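Asks: Coordinates only, no sequence provided:
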């Protein structure tokens, strides 16, 4: 069996997401399964070169997983003759510099979102890559979640009839950092460091809404910093200057109205950390990370509200679980496999840096909407 090796320079793997989802559960998992098999019997084999700012931490990760090549020098990694792909999972404020260096070196680029701190910079990255003729990809992990894949299956099968509305709830309580350590790095709560839930999550909601239901045509948002002071990783109190909650209304093609609440200051009372409730003329669904439940119009019970008596109805019991009908792999790993196939085989690919710029655009317009207190149109982006 022939092996087609693809060198991958991985920047930012000392961070939580870069290490857990991209190195451990994606690239190393692909190697553990024997690579990515293609039709002619060839196996695509990712060969990581690790990059990190902290020499001790990046060396420790390399030694832990038997990875021979690591460096603190991005230029050195990009100069490796077998490196074809540059991956970036750094903090948002550092991403642009790394991606531009990779494009200048003629490398294909795969990166986390948001791709930049501003739409201008995000579009500049997309245009620079297009001019250079390199292939690009942006992580759109939620499209590969089992629950949302089932939801997409329902859409493709016409289950909903005409979709009326989408209601999304996302979030959990992130500890302030004083009496319990916070689950997220402190930079997430400092606007000057690229933090904020709008910049983080509206990039997700853009591709989820676009790919499953249709393009976003307008946004109206209200943001808040509910927890004004937090404690960082070193035990020092700091002012939270970034939004930690956002309440958004999005109008989609076809008149679909989507309402999504995003918060790092809410306690979870739902089945999963994110859930989408979709109502259509023919049926409804509630989809989370893994599960999806439906209720068709033909079996919709007659709901009667009587404020004088407790309801005897178990409403959740009236919904049916959508079966898996397939084996679901880690969503980050699946998208990595698709991008590697795109690089090697030139297979179709839609989640490029322009797609990433759409996410930054929605975040930027959401923040403008909140600042100006008005509904803002979302124009279609082009290079």
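Replies: Great, that's in hand. Note that the structure is a prediction, hence the values are computed from the model and not measured. Numbering: from 1, shown residues only.

Asks: okay, CA-based contacts and neighbour counts for the rest of this
Replies: Will do.

Asks: what about the strands in the stretch 201-350 of the chain?
Replies: Secondary structure of the stretch 201-350 of the chain by DSSP state E, counting those that start in this stretch: the strands cover 216-224, 229-231, 237-239, 245-252, 257-263, 274-280, 283-287, 292-296, 320-321.

Asks: Put this next to the first one:
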């Protein structure tokens, strides 16, 4: 058995997502399990180089996890021959510049969403990466959630018959920061810093809906900044200029109507922080991060509207749990393994910059729809 070491410059690992999901639960977890095995017996061994702005935080992380190297100098890291992959989990406004520098240095790129702040920028990155011949990918973690993997199993089996509609609810209450510290970085709520619900989440809804149900044809959205004043990491009051909630309606191929509410200003009264209900002619299902429950046509009860009497139907009790029937790994780790294989062997990796650019276009048209109060086809770019 031979080992194929691959150096990865990981930028933004001191942030919440960069650290918890990409470093701790993906790259370090892969190392803990002995690397990524290939069919020929080779094992891919990721060797992370931590990049960030804070020397103190980087040194602390490196010591805590036994990581050999870290730096605050991105360009020095990109100049190293042993670094083959650049990973980006920094704020959105810095991403295009960083990725462009990595492409110019001949590195393969793996990055968080969104790829860019606008469609034009995303298309340019896709074109430059293609011309340079570097492999590229963008995080599509929602596809690999256990609940949505089980939902995909139902879709592929024909359980739903003809899918009629999809209704999604995502979000939770993000504290304003005065009485209790906010759970998300303050830049998320400033449009000038690349924040906003639509730019953050619509690219995710784009790849997820198309992966499960087919191509999105139109987008219509309403956005809001429900909480206009928040407090940042230094307890300083600031004005929230980005949308903190988005209410979207999308038409998909085959006549499927999808409605997705995304909000950081909602208190959760559902089983999971994200849930999708799918209704079809032969059955329905509700899927979240972990669970998926289904109700077939023949098991559907017969509600009768009667405002004068309580319902005798246990609406939740008449749904059946879709079994795991498999071991589910962390979704970020699974996609990292696929990207590492893609870099080393050229195996398929459909979540590339070109696909991500369509997700950015989806977000851009969602924001435009909210401004202009009309529906847009996804082919419209001007």
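Replies: Structure's in. What do you need? On a predicted model such as this, the values are computed, not experimentally measured, just so you know.

Asks: How alike are these chains, TM-score-wise?
Replies: TM-score for the superposed chains, counting by TM-score structural alignment, normalised by the length of structure 2: 0.99, backed by 381 aligned residues with a C-alpha RMSD of 0.9 Å.

Asks: among the strands of the stretch 201-350 of structure 1, which is the most enclosed?
Replies: strand 283-287 (a mean of 24; mean count of other C-alpha atoms under 10 Å).

Asks: So what touches that one?
Replies: 147-148, 150-151, 159-161, 275-279, 292-297 (C-alpha atoms under 8 Å, 6 or more residues apart in numbering).

Asks: again with stretch 101-111 of structure 2
Replies: In contact with stretch 101-111 of structure 2 (C-alpha under 8 Å, 6+ apart) are residues 75, 78-79, 83-89, 99, 128-129, 132, 134-139, 339, 343.

Asks: again, but for stretch 312-327 of structure 1
Replies: 146, 150, 291, 292, 293, 294, 295, 301.

Asks: Show me how to select, in PyMOL, the buried members of the contacts of stretch 101-111 of structure 2.
Replies: Listed next is the PyMOL selection for buried residues among the contacts of stretch 101-111 of structure 2, using 16 or more other C-alpha atoms under 10 Å:
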select buried, resi 78+83+84+85+86+87+88+89+99+129+134+135+136+137+138+139+339+343
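
Asks: Give me the subset of the contacts of stretch 101-111 of structure 2 lying in helices.
Replies: 75, 78, 99, 128, 129, 132, 339, 343 (DSSP state H).

Asks: Can you tell me which of those residues is nearest residue 310 of structure 2?
Replies: Proximity of these to residue 310 of structure 2 (C-alpha to C-alpha) peaks at residue 339, which lies at 53.0 Å.

Asks: Quick one: residues contacting the closest one.
Replies: Here residue 339 of structure 2 is in contact with 110, 137, 349 (C-alpha under 8 Å, 6+ apart).

Asks: Structure 1: which residue goes with that one?
Replies: Counting by TM-score structural alignment, residue 339 of structure 2 corresponds to residue 339 in structure 1.

Asks: how near is residue 115 of structure 1 to residue 129 of structure 1?
Replies: 13 Å (C-alpha to C-alpha, to the nearest Å).

Asks: what's in contact with stretch 13-31 of structure 1?
Replies: 12, 36, 45-46, 48, 50-52, 57-58, 61, 89-90, 330, 332-334, 336-337.

Asks: Correction: the previous question concerned stretch 43-57 of structure 1.
Replies: Residues contacting stretch 43-57 of structure 1 (C-alpha under 8 Å, 6+ apart): 1-14, 27, 30-31, 34-38, 58, 62, 67-74, 77, 340-341, 344.

Asks: Same question for stretch 290-306 of structure 1.
Replies: Residues from elsewhere that reach stretch 290-306 of structure 1, judged by C-alpha under 8 Å, 6+ apart: 145-148, 150-151, 281-287, 318-322.

Asks: which residues touch residue 160 of structure 2?
Replies: Contacts of residue 160 of structure 2 by C-alpha under 8 Å, 6+ apart are 154, 279, 280, 281, 282, 283, 284.

Asks: any idea what it aligns with in structure 1?
Replies: Under TM-score structural alignment, residue 160 of structure 2 pairs with residue 160 in structure 1.
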